[in-house]
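K.L.:
dropping a prediction and its sequence here:
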Amino acid sequence: MKQTQRIKLGLAGVVAIGALLGTTALTFSASPVWAEDQKPASEASKQKDAGQDFFTKPQSVTSNGSVTVHGAHIEYQAVSGTLIVHPKGWDDSASADDEKDKKPGAAASIFYVAYFKKGAAAENRPITFIYNGGPGSSSVWLHMGAFGPKKVVTADDAHTPAAPYSIVNNNDSLLDVSDLVFIDAPGTGYGRLTGTDKEKAFFGTDADANAFTDFIAQFLSRYGRYNSPKYLFGESYGTTRSAIVANQLADDKGIDLNGVILLSQILNYDNDIDAAQMNPSVDQPYVLSLPSYAATAWYHKRLPTQPADLKTFLQEVEHFALTDYTSALQDGNAITPEKRDAVAQKLHDYTGLPVDYIKKADLRVNGGEFEKTLLGDKGIDTGRLDSRFSGPTMDQLAQYPYYDPQSSAMSSAYIAAFNDYARNSLHYGNSPAFGNGYQEYKFFSDAIMKWDFSHKQPNTDFPIHNAVNVLPDLASAMKHNTSLKVMLNQGYFDLGTPYFQGIYEMRHLPVSYDLSKNVQIVQYESGHMVYAHQDSLAQLHDNVAKFITSTYKPTSAAK
């Protein structure tokens, strides 16, 4: 369901080489009610204007629901809607007269779905902002697969059969410990971009982070949640975004966070294994991806000798990767034949790839090549985002897979489930503001093809136009707020953002040894979407819930 990921990481490699969410109170009812700022025009002559207003003014629809989480029954109020954000530097004090002769400035209506537990005091109820990555992805995956009150049932490591799909109570929703706000990236969901140079204004690393920072500050004000414990939860490119947003919230908005929760991290794009071949002399991606290759080969039983315990096996592979393998790659063309043969044999033992193939690859096999080759003798490609999945190869002579078997296996289920849930439960998507009463929910935008990956790191005077590295941003946020806690969650079978890459990046955060103790790292026997594996989802819920409840202190009134 994230087929743009391959393109995204590929573009990141190219870049590396080339330069190398009105009022502050909520009103709910038993049936859906459109907020006053969204009241639709009833006359046909006003429908066009109302439709335009739909994307330039904040919208909201409220509904009610309940969920049972680990035996606890939770009544909640859901608010689905949009908030309007503008590019950084936009002046909200400009009068209409000042603006009437100007071209309309760029703006984004950002769609969100917020869940509020009924009867909870705001100051003692955490609120977590949740989003996926892409860049250019909606939050449907985390919403319907991980933490929303309803989830879609998908097959564990195989293609989910076509509709009808089951939408069930989510026993692992995070509503037991936190209110939740699922945010769709600009240009996705039911939100839209408007105005002059709209894509340029939002399709970029810093522009995107500015939009999310603005959205979160607006949301806290609109719904009176400034004094609530606050958390970010980002997946994939959403982790890149989180590092910047955490720092910007503190620096630009005066908002400290209690915690930043990362899922399937990529903070330094120089570590990208998909495009490593485009960056010769930088061998680190091969080192950091090797344990994930080994985990994948272990799962598919392609190792010459099958270890009984995965974690013990991976500890051995990690040690080899940082020692003998690193040494061999650093030798470059000066490596001796004996050392080359020994390392190639060891790579065969750990990955199951043929020794001759490893030698032809000069001991350097990138992500696409591994996915194509591991089960290539059977005419099968492994998944990239979750290598437990596999599927028929499109072209047995190709060097890389043409698709991601995991994405193909479950995308349809998520798309169908959310469209049904949004319209029939959230009552959003069939707005009376439109003559045809229908709006399209955009699961992805085309942002990746237009993305500006340049990034201005903290305490620098200008953007850097090479591969994105936001380790300084996260470090800055931790230094400004020394009580800020960071949690990293990873899947062993993730070839898009290999787990050892995340460990390496956390070990290299430019913070003191004492501050580094604020980082917690957890792995799961799953892939990029850790929650796609039911047992791992249950573990993820428990770990994140414990992280949230341990990183804020309730006020005395709640004790």
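P.N.:
Ah, there it is.
K.L.:
C-alpha from now on. contacts and neighbour counts both.
P.N.:
Noted.
K.L.:
report the buried residues of the lengthiest helix in the chain.
P.N.:
In the chain, with assignment by DSSP state H, the single longest helix is helix 405-424. Using 16 or more other C-alpha atoms under 10 Å as the burial criterion, the residues of helix 405-424 that qualify are 405-419, 421-422.
K.L.:
what is the distance between it and the centre of its chain?
P.N.:
When distances are taken as C-alpha atoms, centre = their mean, to the nearest Å, helix 405-424 is centred 17 Å away from the chain's centroid.
K.L.:
for that helix, packing partners?
P.N.:
helix 140-142, strand 150-152, strand 390-392 (3 or more C-alpha pairs under 8 Å, 6 or more residues apart in numbering; DSSP states H and E).
K.L.:
which stretches in the stretch 451-559 of the chain count as helices?
P.N.:
471-480, 499-507, 513-516, 534-549 (DSSP state H, counting those that start in this stretch).
K.L.:
and the angle for the second one with helix 471-480?
P.N.:
Helix 499-507 runs at 50 degrees relative to helix 471-480, counting by axes from the mean of the first three to the mean of the last three C-alpha atoms, to 10 degrees.
K.L.:
could you list the buried residues of stretch 121-134?
P.N.:
Using 16+ other C-alpha under 10 Å as the test for burial, stretch 121-134 gives 122-134.
K.L.:
just those: which are in strands?
P.N.:
Cross-referencing the buried residues of stretch 121-134 with the strands (criterion: DSSP state E) gives Ile127, Thr128, Phe129, Ile130, Tyr131 as the overlap.
K.L.:
dump the residue contacts of Ile110.
P.N.:
21, 82-85, 183-192, 215 (C-alpha atoms under 8 Å, 6 or more residues apart in numbering).
K.L.:
nearest to Tyr115, of those?
P.N.:
Checking those against Tyr115 by C-alpha to C-alpha gives Ile183 as the nearest, at 11.8 Å.
K.L.:
check contacts around that closest one.
P.N.:
Applying C-alpha under 8 Å, 6+ apart, one finds that Ile183 lies in contact with Leu21, Ile110, Phe111, Tyr112, Val113, Phe129, Ile130, Tyr131, Ser138, Ser139.
K.L.:
any idea how far it is from Trp298?
P.N.:
To Trp298, Ile183 is 36 Å away according to C-alpha to C-alpha, to the nearest Å.
K.L.:
next up, a structure to set beside the first:
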Amino acid sequence: MLAAIVTGGCFPCRADDATAGKKSADERSSPSRGLPAEVVTNHTITLNGEKLAFTARAGAVHLRDAQSDAPQADVAYVSYERAGAESLSRPIAFVFNGGPGAGSAWLGLGALSPWRLHMANALSPSAPPTIVENAESWLTFTDLVFVDPPGTGYSKIVGDSEDLRKRFFSVQGDADALAVVLRKWLTTHRRLASPKYLVGESYGSFRAVKLVHALRERESVGVTGLILISPVLDFTWLDARNLLSFAAYLPSFAAVTRGAKDRAALADVEEYAGGAYLTDLLKGVRDADALSRLSARVAQFTGLNSKIVSQLGGRVHVKTFSRERARDDQRILSAYDGEVAGFDPAPFSQDSDWEDPVLDTLRTPLGAAMSRIVTEKLEWPINDARYEILNAQVAHQWDYGRGGRVNAEAVSDLREALALDPRLKVLIVHGITDLVTPYFATKLLLDQLPAFGDGSRVQFVVLPGGHMPYVRDESRRALRDTARISVERN
């Protein structure tokens, strides 16, 4: 999800491993002791007619100050490991969502876990949180560890210092702390020798790229591969002050208008957006001929009223497209999937604000389903704690560093990682109707990367659907198959 710490160590911190002990449930879940100790359970599901046995763990890594031993944060995780597999050669993937402020249940119960939320009719806050066995689970080819950074899921900051909160809610502090969490999890569960993957969605992809450096330099942990879903790699490309952003969004607008399912159906739009459109944009609004040309083409590709597009100078913002595209029907489009529409709460007002028809409908059943998984299936004695599926306060307080959010980028980190480690491979997956992190922005950024010896090291795949393409059954299957090939080729 994308919503709108001290260098050199984990400020500094150490981690007390949360492992299953012999304490009573009441003692383990005592608020004074933070999150409960790890609980281990065994399960079996049926995938394609075959039984798959696995071990599940629900627990937390407790971060403490290395000097004072003062508690800092409890970072919760849920993991799934296939039974009977050789752990030294078995891949293991650490999974993060974004926001910042989103819990890992989006990817976990949306696509990857052994169980998932039943998506039929799930785009409703009142939809029952029905859990089904996930035929598309990634557990068939990799073990999975879902990590919730502080302020998301069940994870929480337990220190009282405001400075501590600021460090956790920052780009560098987030990467440093999570690097410690991953290293300690791997050490405790004897998985340091396993091939390691980082999977991230939206800002979680930004986080995953940053983690590669923190893991390598601070924790002596190497990463085999990155799987980035709907990534934001450079926030500049999402800001309207950058003319390139209008070109980045145009193919996704056209995908909504045409009902396109693949890039082949948008070849003419991509060619125009990366060529003549940019040329006319750079000529400026005083060039009447250029303005007329680009306004006509943009109206054609977006299906918007030509008068509105002309008034905007051919520079269409996401919110404008989302409202004007279906305004005659008194509906608004989701930025998270432009093919999904909801009712406009103020259809006759000049301006309107609305909850997103995908993000803000799916979050409720997903959060409820995660609570059911943890308490009913994994038996973690979390008691009455709420699973934080999407924490707006984290997003609002996030420190992107010097220059702020608009200048934050992870492309240079990705470039460094690929140049340094010739074994590292990257898979990037986008939804074609995603209006939050448009696929064409990433495509244009990747075009600027050298081959680093083998251009196939970075794969770029566009699927039907939006920011969470796995909401659609066919895209969830395609995402699994693409990820499996990426992991197996290593």
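P.N.:
That came in fine, so what should we check first? Not measured: the values here are computed from a predicted model.
K.L.:
looking at the helices of the stretch 451-559 of the first structure, which is buried most?
P.N.:
A comparison of these by mean neighbour count, using mean count of other C-alpha atoms under 10 Å, puts helix 471-480 on top with a mean of 22.
K.L.:
other residues contacting it?
P.N.:
Contacts with helix 471-480 of the first structure, where a contact means C-alpha under 8 Å, 6+ apart, come from 243-244, 246-247, 250, 267-268, 457-458, 484-485, 505, 509-511, 515.
K.L.:
which position in the first structure pairs with Asp74 of the second structure?
P.N.:
Aligned by TM-score structural alignment, Asp74 of the second structure pairs with Ser109 of the first structure.
K.L.:
so what's the aligned partner of Arg331 of the second structure in the first structure closest to, chain neighbours aside?
P.N.:
For Arg331 of the second structure, the equivalent position in the first structure is taken to be Ile380, counting by TM-score structural alignment. With C-alpha to C-alpha, 6 or more residues apart in numbering as the criterion, Ile380 of the first structure has its nearest non-adjacent residue at 4.6 Å, and that residue is Pro392.
K.L.:
isn't that neighbour right up against Asp377?
P.N.:
No - Pro392 of the first structure sits out of contact with Asp377 when judged by C-alpha atoms under 8 Å, with a separation of 11.3 Å.
K.L.:
comparing those two, which residue is more hemmed in?
P.N.:
Neighbours of Pro392 of the first structure and Asp377, each counted by other C-alpha atoms under 10 Å, are more numerous for Pro392; the result is 16 against 10.
K.L.:
show me what contacts the residue most central in space within the first structure?
P.N.:
Among the residues of the first structure, the one closest to the centroid is Glu235, at 2.3 Å (C-alpha atoms, centre = their mean). Residues in contact with Glu235 of the first structure (C-alpha under 8 Å, 6+ apart) are Tyr131, Asn132, Gly133, Leu262, Leu263, Ser264, Gln265.
K.L.:
correct me, but Asn391 of the second structure touches Asn97?
P.N.:
No - counting by C-alpha under 8 Å, Asn391 of the second structure sits too far from Asn97 to count as a contact (11.9 Å).
K.L.:
how far away from the center of its chain is stretch 470-485 of the first structure?
P.N.:
On the basis of C-alpha atoms, centre = their mean, stretch 470-485 of the first structure is displaced by 19 Å from the centre of the chain it belongs to.
K.L.:
just stretch 352-364 of the second structure next, same as before
P.N.:
For stretch 352-364 of the second structure, the separation from the chain centroid amounts to 17 Å (computed by C-alpha atoms, centre = their mean).
K.L.:
for the stretch 351-500 of the first structure, which segments count as strands?
P.N.:
The residue ranges that make up the strands of the stretch 351-500 of the first structure, judged by DSSP state E, counting those that start in this stretch, are 380-382, 390-392, 485-491.
K.L.:
and the helices in the stretch 201-350 of the second structure?
P.N.:
For the stretch 201-350 of the second structure, the helices defined by DSSP H, counting those that start in this stretch occupy 203-219, 243-258, 267-273, 276-283, 288-302, 306-311, 318-324.
K.L.:
show me what the fourth one is in contact with.
P.N.:
Just to be clear, that refers to helix 276-283 of the second structure. When contacts are taken as C-alpha under 8 Å, 6+ apart, the neighbours of helix 276-283 of the second structure outside the stretch itself are Leu243, Leu244, Ala247, Ala290, Leu291, Arg293, Leu294.
K.L.:
run the last query once more with 6 Å
P.N.:
Outside helix 276-283 of the second structure, the residues within contact range by C-alpha atoms under 6 Å, 6 or more residues apart in numbering are Ala290.
K.L.:
repeat that for the shortest one.
P.N.:
Applying C-alpha under 6 Å, 6+ apart, the external contacts of helix 306-311 of the second structure come out as Ser295, Ala299.
K.L.:
mean distance between that helix and the first structure after superposition?
P.N.:
Aligned to the first structure and superposed, helix 306-311 of the second structure gives a mean residue distance of 0.9 Å (mean C-alpha distance after the TM-score superposition for the first structure).
K.L.:
against the first structure, where does that helix fall?
P.N.:
Residues 355-360 of the first structure are where helix 306-311 of the second structure aligns, with TM-score structural alignment as the criterion.
K.L.:
could I get the buried residue list for that stretch?
P.N.:
Of all the residues in stretch 355-360 of the first structure, those buried under the rule 16+ other C-alpha under 10 Å are Val355, Ile358, Lys359.
K.L.:
please apply the same query to stretch 204-221 of the second structure.
P.N.:
204-215, 219, 221.
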